[in-house]
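Q: Return a 3D structure for these sequence lines:
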Amino acid sequence: MIDDGRALFLQIAESVEDQIVDGSLPEESRAPSTNELAAFHRINPATAAKGISMLVDKGVLYKQRGIGMFVAPGARAQLLGERRTAFADRFVDPLLAEARTLGLGADDLTDLIRERAAIGSAAGLTEGTLR
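A: Here you go, the predicted structure:
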């Protein structure tokens, strides 16, 4: 989990986001405390707190005084939306630009994606995950 190239607090925030997105940390459930995160990852509690604070600022987590942090209603949908946008920015936009350069239309791209998905099914991708 810990990657030397990126700030630890960002990695902590992304780890909690991943748990929300994959459903292992459902909405309205108690999120790990900064002390729990610090102990688990063997980092300073202030670093963990910075990551958690970032999620509070985004509206993904909220604090219940004296009880702890909880996953906000709508947090999963919010994070999925952010990730879809980032995915489109990082992968789809360049794909479309290259397709235009090659003279490929939407149907050509769809056929190419379906063809590659069939090949990639052995790697865990299925056509159903692309719909």
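Q: For the rest of this, base every contact and every neighbour count on C-alpha atoms.
A: Will do.
Q: Would you check how far apart the residue of the chain positioned farthest from its centre and residue 89 are?
A: Using C-alpha atoms, centre = their mean, the residue of the chain lying farthest from its centre is residue 103. It sits 32.7 Å away. As judged by C-alpha to C-alpha, to the nearest Å, residue 103 and residue 89 stand 21 Å apart.
Q: One more, please, to line up against the first structure:
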Amino acid sequence: MKKMQFNFNSTEPIYLQVAEQIEEAIFARTFSEGEQVPSTTEISKEFHINPATVLKGMNILVDANLIEKRRGVGMFVVPGAQGRIVEKRRNQFYDDYVKNLVSEARKLHITKPELAQLIERGFQAK
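A: As a prediction, this is how the structure comes out:
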């Protein structure tokens, strides 16, 4: 089974950690589109997690159209899943960072060209 790690002391529920771990593996192409992901039973046995908890996490990914259930066969990464994750993360990046960056730049009276120069400087920094 591909490497997964769970923090049982975290305040984040285990089912969300399951969903995040599998999503991250799809994003990193550890699980390719069309490839089977570990079963609920495999994950629950290997990591000593209740199967219902694992299933709850996997269902988040089913609802997000990242994996699909094939009755009697298992769960598989759907075509386009990696691209959907990239798009979701780009939107999240915009919401979490870009909006705040522009807001703070306006407060500091940094112009758009000045901000672009600062961003360019950030890309050049090692």
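Q: ok, now which ones touch the counterpart of the residue farthest from the centre of the first structure in the second structure?
A: Taking TM-score structural alignment for the superposition, residue 103 of the first structure sits opposite residue 109 in the second structure. Under the criterion of C-alpha atoms under 8 Å, 6 or more residues apart in numbering, residue 109 of the second structure has no contact partners.
Q: Residue 109 of the second structure belongs to a strand?
A: No: according to DSSP: H, G, I helix; E, B strand; the rest coil, residue 109 of the second structure belongs to no strand; its state is coil.
Q: buried set for the helix or strand hosting residue 107 of the first structure?
A: Residue 107 of the first structure belongs to helix 106-120 when assigned by DSSP states H and E. By neighbour count with 16 or more other C-alpha atoms under 10 Å, helix 106-120 of the first structure contains the buried residues residue 117.
Q: Which part of the second structure matches the helix or strand hosting residue 9 of the first structure?
A: Element membership for residue 9 of the first structure (DSSP H and E) is helix 8-21. The aligned range for helix 8-21 of the first structure in the second structure is 14-27, by TM-score structural alignment.
Q: With the first structure overlaid, how far apart is the matching stretch on average?
A: Once fitted to the first structure, stretch 14-27 of the second structure is off its aligned match by 0.4 Å on average (mean C-alpha distance after the TM-score superposition for the first structure).
Q: where along the first structure do the strands fall?
A: 61-64, 68-71 (DSSP state E).
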